[in-house]
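[1] Sequence first, predicted coordinates after that:
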Amino acid sequence: MPRDGGPGAPGVDPQQLWLGSGRPRRGRKPTYSREAITEAAVALADAEGIEAVTMRKVAERAGAGVMSLYSYAPDKETLLHLMVDHVSGELPTTGALTGDWRADLKAIAHLQRTHMLRHRWLPAALSTRRVPGPNTLAFLEHALAALRPAGLDGTAKMEIFAQLTAFVAGHVGHEIAQAEASQSPDRAAAEARYLVAVATDGHHPELAEAISAPGRPVTPEATFTRFLNRLIDGLDTE
């Protein structure tokens, strides 16, 4: 019986998923399309988070019967693949590259951050292996083209792009969590008092020095840029 996903859910056949027609093979002409079902799932995730995406709730949002959804996505895992690739179509893939691969990679990372902040469920959805669909592959092609001037072999370029995407997803996930925590000023103040107390207890001199150092811009954009620069500028091309 089809399931919402999780342990034991059927594996995704990439050829069937991405190279098939995306519509039921038998029966009457379908009332819905795979794209419409995917759009309903994305809208639900954007509004309520990835945890809210169940086959039942997607069916309700799409105005379809639950069982009819299984003709387009047999389980939640397949649906997540469709969702990730669907929103990847929003990423630009035809922008001019400068030939400075580090600068181009940084620009790509900033695009990814903006994209993930628009769809805040994406970092969690990307935490497990996803088989790239056509939109994801188009963005990957763009990133690999940006890396061509680095003179790296294919494996290294793929690894760097995977590392970059993992960094952005992890950072955005942390950024979202921090933003949610900041909505509780009492909690933030309590954490600050705790760190000051620990730093002045005489047992954590490195922490005391770090806390007393001159501050840097702490806006989310500035923090992301600093971290990104350290990552990209430190990449070894040997």
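    Everything's here; your move. These numbers were taken from a predicted model, which means no experiment stands behind them. Residues are numbered from 1 along each chain as shown.
[2] Only C-alpha atoms from now on, for both contacts and neighbour counts.
    Will do.
[3] give the contact list for the residue of the chain most remote from its centre.
    Relative to the C-alpha centroid of the chain, counting by CA atoms, centre = their mean, residue 202 is the outermost residue, at 41.0 Å. Applying CA atoms under 8 Å, 6 or more residues apart in numbering, we find residue 202 in contact with no residue.
[4] packing partners for the longest helix along the chain?
    The residue-count maximum for a helix in the chain (DSSP state H) belongs to helix 154-182. Applying 3 or more CA pairs under 8 Å, 6 or more residues apart in numbering; DSSP states H and E, one finds that helix 154-182 contacts helix 101-118, helix 122-125, helix 134-147, helix 185-199.
[5] Same question for that helix: list its buried residues.
    Within helix 154-182, the residues that count as buried by 16 or more other CA atoms under 10 Å are 157-158, 160-161, 164-165, 167-169, 171-173, 175-176.
[6] Got another one to weigh against that:
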Amino acid sequence: MNARQKPDAADAPLVWERPEPAPRPAPGPLSRDGIVRAAIALADAEGLASVSLRKVGASLGAGPMRLYGYMSTKEELLELMVDAVYGEMAAAGPLRGGWRDVLRAMAHRTRRAAHQHRWLTDLLGGRPHLGPNALAHLEASLAALSDSPGFGDIDAALLAAGTVNAYVLGALQSEASELRAEHASGMDQAAWQRSTGPYIERMIATGRFPTLARVVRDATHPPPDVVFDRGLDCVLDGIAARLTR
């Protein structure tokens, strides 16, 4: 490799293991953690689309080029933001109890974090997050499972943890979609249901949708917190039933 060539991205150290630049007293001290906290504050206030190295730098009184010493891309900044939120989740304290208790607690911690940081849902999923706090979160869930009877096979523990995570992510995406719909239409769910109610009644009156008629007539439509808990119970009950086979 000559002096003009850049190292291959696959060979470059990940941001988690990359040392920070030497401190500079002027125009103001920076740190990777301080940059991440500023980015989180910006995303909380204005949404994820507002996060850029330029805007984050401006909030810290620094140009974007100074930030490139702490992270190479915006994607690295987003990864650091996600890991910082995993750290906030861990700050709630150690997880105790059996595997059901631990997985339930982790599901609720993730949901609370996503409600506090509305942008988080868009960054969950996909490839595993590899920051130290995210790895600690995964370690805790797998440890709770692998120490329980029936999960001696690590593949079984991975499947159970992944199933719970998939449920949580799907529930969060559904809740986020509802919020986006409210913002776009200016109507909350109750107002939207009132506006579409006459149409639904006409469609049910055709007799083509008898099961949906039962939904309208008999379903209780509990609040989101109850829906989330009931769905989580279904997932955990399914895992427990699988252990008895």
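    It's in. Everything numeric in this text was worked out from a predicted model, so none of it was measured.
[7] tm score of chain vs chain?
    In this superposition the chains share a TM-score of 0.83, using TM-score structural alignment, normalised by the length of the first structure; 223 aligned residues with a CA RMSD of 2.4 Å.
[8] Tell me what angle the longest helix of the first structure forms with helix 101-118.
    With axes from the mean of the first three to the mean of the last three CA atoms, to 10 degrees as the basis, helix 154-182 of the first structure and helix 101-118 are set at 40 degrees to each other.
[9] okay, the angle between helix 154-182 of the first structure and helix 134-147?
    Using the same axes, to 10 degrees: helix 154-182 of the first structure against helix 134-147 is 110 degrees.
[10] Need the three-state assignment for the residue mapped onto the residue farthest from the centre of the first structure from the second structure.
    The alignment partner of residue 202 of the first structure in the second structure, by TM-score structural alignment, is residue 207. Assigned with DSSP: H, G, I helix; E, B strand; the rest coil, residue 207 of the second structure falls in the coil class.
[11] residues in contact with residue 172 of the first structure?
    So residue 172 of the first structure contacts 113, 116-117, 123 (CA under 8 Å, 6+ apart).
[12] actually residue 182 of the second structure, not the one I wrote
    188-189.
[13] go on, residue 170 of the second structure?
    Applying CA under 8 Å, 6+ apart to residue 170 of the second structure gives no contacts.
[14] can you tell me which residue in the first structure aligns to residue 49 of the second structure?
    Residue 49 of the second structure maps onto residue 51 in the first structure, by TM-score structural alignment.
[15] which of the contacts of residue 172 of the first structure line up with contacts in the second structure?
    Retained in the second structure: 113, 116, 123, out of the contacts of residue 172 of the first structure (criterion both residues aligned by TM-score structural alignment, their matches' CA atoms under 8 Å).
[16] Residue 143 of the first structure maps to what in the second structure?
    Aligned partner of residue 143 of the first structure by TM-score structural alignment: residue 141.
[17] From residue 154 of the second structure, how far off is that match?
    Distance from residue 141 of the second structure to residue 154 of the second structure, counting by CA to CA, to the nearest Å: 12 Å.
[18] same check, this time on residue 219 of the second structure
    Taking CA to CA, one finds residue 219 of the second structure at 39 Å from residue 154 of the second structure.
[19] Repeat that for residue 74 of the second structure.
    Distance from residue 74 of the second structure to residue 154 of the second structure, by CA to CA: 34 Å.
[20] Same question for residue 174 of the second structure.
    30 Å.
[21] and the counterpart of residue 223 of the second structure in the first structure, how many residues sit next to it?
    Mapped onto the first structure by TM-score structural alignment, residue 223 of the second structure lines up with residue 219. Here the number of neighbours of residue 219 of the first structure (other CA atoms under 10 Å) works out to 9.
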